[in-house]
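1. missing the sequence, but the structure's below:
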């Protein structure tokens, strides 16, 4: 990647799914001449899941890694969130109430939560033009300067964990 950057083939380089340990090792490596501009990681309100291909065991974790977000901020590495909508708990009644209180959709609240956690959004719409138009509208509404979640709303959303048999854990 560093060669591609120095050759002018790209304007920036980045990594994906690196935590603090990975980033520290990368930055300390004698072969690292350029730090990554971005660290793209899965991030969602409802938690993340890692499924081991060897064992098939799935581990559910929080939807955000505060330590890695802080490390990236300190080292001027952009933390980019992907897969935000896969963990947006559309079923959650209080999320719906928060969205209505702000005149936004649940998706926009999930996007806003991501931004307020210190990440930028990597969004995608697939190949469906109708879905693309709807998603783009939600994406843009997230940047409304009058739309900010309160500390109480953020704390509530931070506390949502993956659904298990219909019970919020």
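-> Looks like it arrived, so ask away. Computed from a prediction, not measured in an experiment: that's the story for all the values here.
2. please make it C-alpha for all contacts and neighbour counts, starting now.
-> Noted.
3. and whichever strand or helix holds residue 136, what's buried?
-> Per DSSP states H and E, residue 136 falls inside helix 129-141. By 16 or more other C-alpha atoms under 10 Å, the buried positions in helix 129-141 come out as 135, 138-139, 141.
4. centroid residue for the protein?
-> Nearest to the mean C-alpha position of the chain, by C-alpha atoms, centre = their mean, lies residue 81 at 2.7 Å.
5. next up, a second structure to put side by side with the first:
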């Protein structure tokens, strides 16, 4: 893959589902640092040790399943803490979760086929979560993966 970057066939490299231990072993073996690491990240699985490690390397962190993923979205969107914060800001629970990620420096690309949800998911810049609200969401971490790979 590094050869393809050098030849201009691809612009950058990315990894999916890589954590501290794997990166510590892998990175000394390559000459091109990955541009992005994509991991499952949502309020019930926060990766709080992994995110800053990756970011300190100058690598972008992208969260997949930001809204909880298959079979878990309703539970996460209905969480009392998240719903309460959403109500206080006059936004949806999905917007709160996406904003929480952005404030942590995590890039999120939520999937939806519903045009209204897609539009709503882009409207994240009219409010900001307070430190107390960020802490409330951070306290929801269950180390609960919703997909295994």
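-> The structure has been received and is ready for your questions. Remember, predicted model here, so these are calculated numbers, not experimental data.
6. follow-up on the earlier one: ok, the buried residues of helix 129-141 of structure 1 vs residue 102 of structure 1, which is closest?
-> Minimum distance to residue 102 of structure 1 across the buried residues of helix 129-141 of structure 1 is 10.9 Å, recorded for residue 141 (C-alpha to C-alpha).
7. just the strands in structure 2 please.
-> Counting by DSSP state E, structure 2 has strands at residues 14-16, 36-40, 60-64, 106-108.
8. which residues in structure 1 does the second one align to?
-> With the alignment judged by TM-score structural alignment, the segment of structure 1 matched to strand 36-40 of structure 2 spans residues 38-42.
9. that stretch against structure 2, how far on average?
-> Compared with structure 2 after fitting, stretch 38-42 of structure 1 deviates on average by 0.3 Å (mean C-alpha distance after the TM-score superposition for structure 1).
10. the residue nearest to the centre of structure 1 -> structure 2?
-> When structure 2 is aligned by TM-score structural alignment, the residue opposite residue 81 of structure 1 is residue 63.
11. also residue 116 of structure 1?
-> The alignment partner of residue 116 of structure 1 in structure 2, by TM-score structural alignment, is residue 103.
12. and stretch 9-16 of structure 1, how far out from the chain middle?
-> When distances are taken as C-alpha atoms, centre = their mean, to the nearest Å, stretch 9-16 of structure 1 is centred 18 Å away from the chain's centroid.
13. ends of it, how far apart?
-> From its first residue to its last, stretch 9-16 of structure 1 covers 19 Å (C-alpha to C-alpha, to the nearest Å).
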